[in-house]
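Peer 1: no sequence on hand, only this structure:
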């Protein structure tokens, strides 16, 4: 049986990955037609255990829970240790944990900005490294680093941190191209999850057509991973928008992202 470790697993995109992988698996890391055993990582242990029980009962997979706060050194270290354990190899890592801030630059306390960088950048770097080293030795495996279309827009620390995720993942994928290990940055648009409510963001001005379904998003992302894509924007609407964004002046894009949900955090 193959194993996937998912951070931020209890809601939104992370929960959708857990459901999908438990139900049917996915290439390249999983065996065809079989579900993944799971390691679920989040801060809320009660929600983790409820999720684990539901997935085990529904799909018959083994589900391990690991409570960890990735904004803290001990949380990152705990997940690193699990990924590095040679007795319990992980075949697919989904770095999904993340959050947004309400407000613009200078409205957000510096401590909160640094916490975001720790979760979005340091944790992604360290967990990817911990997972990829043994994967390379085995000659197989996959990593999905959840970024955002905000990576392509000039908008504060959130967008900057997600741009780092995209660039890091692309570079690592290139370096490991011949190893059998696939890395992909997933760049979703606005997805109906708890993300915006937790950040206190007003989403009333976001058009209905911009919202994506998490389960469909994950299905498309896993297909892109199987195809060997290093960056996935898994929706035709957002592919078109990002194509247009490359042609628009950067100051105009900043204005658009300001009007769309204050801080463009579409996870």
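Peer 2: Nice, thanks for sending it over. Being a predicted model, the structure only gives us computed values, none of them experimental.
Peer 1: every contact and neighbour count from this point should use C-alpha atoms.
Peer 2: Fine.
Peer 1: max-length helix in this structure?
Peer 2: Longest among the helix segments of the chain by residue count, using DSSP state H, is helix 156-175.
Peer 1: what's the helix or strand that that helix is followed by packed up against?
Peer 2: For helix 156-175, the following helix or strand on the C-terminal side (DSSP states H and E) is strand 181-186. Using 3 or more Cα pairs under 8 Å, 6 or more residues apart in numbering; DSSP states H and E as the contact test, the elements touching strand 181-186 are helix 123-138, strand 141-146, helix 156-175, helix 214-226, strand 231-232.
Peer 1: swap the cut-off to 7 Å and go again
Peer 2: Helices and strands touching strand 181-186, by 3 or more Cα pairs under 7 Å, 6 or more residues apart in numbering; DSSP states H and E, are strand 141-146, helix 156-175, strand 231-232.
Peer 1: can you put the ones you listed in TSV and add distance to residue 103 and mean neighbour count?
Peer 2: Converted to TSV, the helices and strands packed on strand 181-186 look like this (distance: least, Cα to Cα, whole Å; neighbours: other Cα atoms under 10 Å):
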stretch	distance to residue 103	mean neighbour count
strand 141-146	22	26
helix 156-175	10	20
strand 231-232	28	24
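Peer 1: ok, and here's another one to check against it:
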């Protein structure tokens, strides 16, 4: 049964497109008021207008680079100024890079770690007290099937998503008695702008899913009587994740390297 989010407030990062926009549409349809965060203000405003008109919810867009210093504080002040108490958080913002680490731009590496890891942890810590006190909402941290094994040619990205998976599973255990539903969404290749940012589709593994399919997987987990601390979207992706977890790294890493260098 779909859970009702009427009267709650949710923050969604990376909300201007792809998985973030689909999360926004799904939660708005369930009655949640939203704070939409991304860098592209025009897209956020258009989505906010669409959701407010379609579902009668309050939608607050804020253009913000979460990798920048002080961004989380800016978002917290934005929320306070509007008198909002946050019940739910979807940490979706993030990006990947493809190629050998030795050739990667150091500044871009730092930005990737700040966004994929630093901002996610800081946002979770900032709003977790209100979310656990409410006990009505959800915490979703978006990882990837890259979280389950080292990924040569995407070494930093894979490591950041492994962090997200480990971090979220620990937070899910810590908050298990609060009523807050916590999960890590681990999608595989999804038809979003991710590979445009990466710069190549060589990083894609497996068949594409749509954002709607990935978010439906997350929502089924969150609607379940007992929400799992992590969920993989797609049966093939789930099988691959199990394989990566049970096989020795001496086998998994060279295999992953061959797949990534096709």
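Peer 2: Right, received. Where do you want to start? Computed from a predicted structure; not experimentally measured.
Peer 1: quick one: TM-score?
Peer 2: After superposition, the two chains reach a TM-score of 0.88 (TM-score structural alignment, normalised by the length of the second structure), with 251 aligned residues with a Cα RMSD of 2.1 Å.
Peer 1: can you put the helices and strands packed on strand 181-186 of the first structure in CSV and add distance to residue 254 of the first structure?
Peer 2: Formatted as CSV, those follow (distance: least, Cα to Cα, whole Å):
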stretch, distance to residue 254 of the first structure
strand 141-146, 22
helix 156-175, 9
strand 231-232, 22
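Peer 1: span of stretch 21-38 of the second structure from start to end?
Peer 2: Length of stretch 21-38 of the second structure, first residue to last, Cα to Cα, to the nearest Å: 10 Å.
Peer 1: now what about it, what contacts it?
Peer 2: The contact list for stretch 21-38 of the second structure, computed with Cα atoms under 7 Å, 6 or more residues apart in numbering, reads 4-16, 44, 51, 55, 57-65, 211-212, 215.
Peer 1: list the ones among those residues that fall in helices.
Peer 2: Those of the contacts of stretch 21-38 of the second structure lying in helices (DSSP H): 44, 51, 55, 211-212, 215.
Peer 1: relative to residue 73 of the second structure, which of those is nearest.
Peer 2: Nearest to residue 73 of the second structure among these: residue 44, at 19.8 Å, using Cα to Cα.
Peer 1: skipping adjacent residues, who's closest to that closest one in space?
Peer 2: Leaving aside its sequence neighbours, residue 44 of the second structure sits nearest to residue 16 (Cα to Cα, 6 or more residues apart in numbering; 5.2 Å).
Peer 1: what's around the aligned partner of residue 223 of the first structure in the second structure, how many residues?
Peer 2: With TM-score structural alignment as the criterion, the equivalent of residue 223 of the first structure in the second structure is residue 220. By other Cα atoms under 10 Å, 15 other residues sit near residue 220 of the second structure.
Peer 1: repeat for the one 3 residues further on
Peer 2: By the other Cα under 10 Å criterion, the neighbourhood of residue 223 of the second structure contains 15 residues.
Peer 1: could you do residue 73 of the second structure as well?
Peer 2: For residue 73 of the second structure, the neighbour count with other Cα under 10 Å is 14.
Peer 1: re the thing from before, which of the ones in helices among the contacts of stretch 21-38 of the second structure has the most neighbours?
Peer 2: residue 44 (25 neighbours).
Peer 1: that one against residue 17, yeah?
Peer 2: No. Counting by Cα atoms under 7 Å, residue 44 of the second structure stays clear of residue 17, with 8.7 Å between them.
Peer 1: and the residue nearest to residue 44 of the second structure, how many neighbours?
Peer 2: Here the number of neighbours of residue 16 of the second structure (other Cα under 10 Å) works out to 27.
Peer 1: so the longest helix of the first structure versus strand 141-146, what angle?
Peer 2: With axes from the mean of the first three to the mean of the last three Cα atoms, to 10 degrees as the basis, helix 156-175 of the first structure and strand 141-146 are set at 160 degrees to each other.
Peer 1: so how far is helix 156-175 of the first structure from its chain's centroid?
Peer 2: 12 Å (Cα atoms, centre = their mean, to the nearest Å).
Peer 1: check stretch 57-70 of the second structure too.
Peer 2: Stretch 57-70 of the second structure sits 15 Å away from the centroid of its parent chain (Cα atoms, centre = their mean).
Peer 1: buried residues in it?
Peer 2: For stretch 57-70 of the second structure, burial by neighbour count (16 or more other Cα atoms under 10 Å) applies to 57-67.
Peer 1: before we move on, what about stretch 212-231 of the second structure?
Peer 2: By 16+ other Cα under 10 Å, the buried positions in stretch 212-231 of the second structure come out as 212, 214-219, 221-222, 227-231.
Peer 1: nearest to residue 194 of the second structure, of those?
Peer 2: residue 214 (14.1 Å).
Peer 1: burial measure for the nearest residue to the closest one once chain neighbours are set aside, as a count.
Peer 2: Closest residue to residue 214 of the second structure apart from its sequence neighbours, by Cα to Cα, 6+ apart: residue 233 at 5.5 Å. Neighbours of residue 233 of the second structure under the rule other Cα under 10 Å: 22.
Peer 1: residue 233 of the second structure maps to what in the first structure?
Peer 2: With TM-score structural alignment as the criterion, residue 233 of the second structure lines up with residue 234 in the first structure.
Peer 1: secondary structure class for its match?
Peer 2: Look at residue 234 of the first structure: counting by DSSP: H, G, I helix; E, B strand; the rest coil, its state is coil.
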